[in-house]
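Visitor: Have a look at this prediction, sequence included:
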Amino acid sequence: MADFMTAAQRSVHMAKIRSKNTKPELALRRALHAVGYRYRLHDNSLPGRPDLVFVARQKVIFVNGCFWHGHDCPVGTRLPKSNTEFWRDKRNRNQDRDRLQRTQLLAMGWTYLDVWECELVADSFALTKAREFLGTPRLMS
């Protein structure tokens, strides 16, 4: 099946896809902040530049897009019908890189949580998962 976009249209479309401050990430940030968690964003000194960094707890959260990181949900398992081999290789490289970065974080004494885009559709599930991972928020004075 041929692509319905020209190469120039595809390039413009792909350039609009962000790697940080995505809608799922913003939703989780708002929810965690509302219940009292404080965090840093996109720390360049840590492998993978985690989306949320909880320095005092030595914990990080990655908010992953299901398609880009090959989640086992319907969106993550679907491959485009055109250029399938490219996309399979791209997602495999993303998954390999993710595994390496998680291993590096663990070696540095950090723990991590992956939150998937599809889990954020039901805000309460992702928030519950994150709260269990993080523990009790610090009391604000």
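Guide: Thanks, I have the structure now. Small disclaimer: the values here were computed from a predicted structure and weren't measured.
Visitor: drop to CA atoms for contacts and neighbour counts, all remaining ones
Guide: OK.
Visitor: who's in contact with the lengthiest helix in the chain?
Guide: Determined from DSSP state H, the single longest helix within the chain is helix 84-107. Helix 84-107 has contacts (CA atoms under 8 Å, 6 or more residues apart in numbering) with 46-48, 68-70, 79-80, 111-112.
Visitor: Stretch 123-132 now?
Guide: With CA under 8 Å, 6+ apart as the contact definition, stretch 123-132 has outside contacts at 27-28, 31-32, 113, 115, 119-120.
Visitor: Tabulate these in TSV, adding columns for distance to residue 86, neighbour count and secondary structure.
Guide: Formatted as TSV, the contacts of stretch 123-132 follow (distance: CA to CA, whole Å; neighbours: other CA atoms under 10 Å; DSSP: H, G, I helix; E, B strand; the rest coil):
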residue	distance to residue 86	neighbour count	secondary structure
27	31	16	helix
28	31	22	helix
31	36	15	helix
32	36	19	helix
113	28	17	strand
115	25	21	strand
119	27	18	helix
120	28	18	helix
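Visitor: Between these, which sits nearest residue 134?
Guide: residue 113 (9.2 Å; CA to CA).
Visitor: Put this next to the first one:
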Amino acid sequence: MPEKRQPMTRSEMMGNIGSRNTKPEMIVRRGIHRLGFRYSLHRSIEKCKPDLVLPKYRAVIFVHGCFWHAHQGCHFFRLPKTRTDFWKKKLAGNVERDKKFNTMLMNSGWRVLTIWECATRNQTQETLAEQIAAWLRSDEISGFMPSELERLN
């Protein structure tokens, strides 16, 4: 008789989620590569490793998961109902680290773009890539996709 497999615990499931080459990151990478942009992956700059580094544009791109980086107001972010204190502390630490890294990078002359996971789900890959390309060609120091305005509508 085959052995019954126990369901994975939340800890095991969360532990299996990788931080590199995620589906949202691959969507961003494919889209901007198709438009001719070249980048380095996870290159260390100022004690952090952005997902994409575009030295020609002095720009870095972070692709954040809505859950892991506590994307407030996003329907993909929901605090777990178990061990809430642990998750609040964990996710607050991630948000603080993100802010610290963004500040350090901008103070060093880098431009910083944060692309939320929901931006890769809510529009076509081509549209997202065009928006990223427009930002890279602009003079904006920092940006978010989706923007606060888009997210609230």
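Guide: Received the coordinates, thanks. A quick note: this is a predicted structure, and the numbers were derived from the prediction, not measured.
Visitor: Can you pull the TM-score for these?
Guide: Put the two chains on top of each other and the TM-score (TM-score structural alignment, normalised by the length of the first structure) is 0.84; 130 aligned residues with a CA RMSD of 1.9 Å.
Visitor: circling back: now the buried members of the contacts of helix 84-107 of the first structure.
Guide: Burial by neighbour count, judged by 16 or more other CA atoms under 10 Å, picks out 47-48, 68-70, 79, 111-112 from these.
Visitor: Residue 80 of the second structure in helix, strand or coil?
Guide: Three-state assignment for residue 80 of the second structure (DSSP: H, G, I helix; E, B strand; the rest coil): coil.
Visitor: That one - nearest residue in space that isn't next to it in sequence?
Guide: Among residues not flanking residue 80 of the second structure along the chain, residue 87 sits closest, at 7.2 Å (CA to CA, 6 or more residues apart in numbering).
Visitor: which of the contacts of helix 84-107 of the first structure lies closest to residue 23 of the first structure?
Guide: residue 68 (14.9 Å).
Visitor: compared with the first structure, how much does the helix or strand harbouring residue 29 of the second structure deviate?
Guide: Residue 29 of the second structure belongs to helix 23-34 when assigned by DSSP states H and E. On superposition with the first structure, the mean distance recorded for helix 23-34 of the second structure (mean CA distance after the TM-score superposition for the first structure) is 0.6 Å.
Visitor: in the longest helix of the first structure, what counts as buried?
Guide: 87-88, 91, 95, 98, 101-102, 105.
Visitor: Same check on stretch 122-140 of the first structure?
Guide: Neighbour-count burial for stretch 122-140 of the first structure, with 16+ other CA under 10 Å as criterion, is recorded at 126-127, 130, 134.
Visitor: What of stretch 38-54 of the first structure?
Guide: Buried residues in stretch 38-54 of the first structure, counted by 16+ other CA under 10 Å: 38-39, 41-42, 47-54.
Visitor: that older thread, would you turn the contacts of helix 84-107 of the first structure into CSV with distance to residue 4 of the first structure and secondary structure?
Guide: Below are the contacts of helix 84-107 of the first structure laid out as CSV (distance: CA to CA, whole Å; DSSP: H, G, I helix; E, B strand; the rest coil):
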residue, distance to residue 4 of the first structure, secondary structure
46, 39, coil
47, 37, coil
48, 33, coil
68, 20, helix
69, 24, helix
70, 23, coil
79, 16, coil
80, 12, coil
111, 42, strand
112, 39, strand
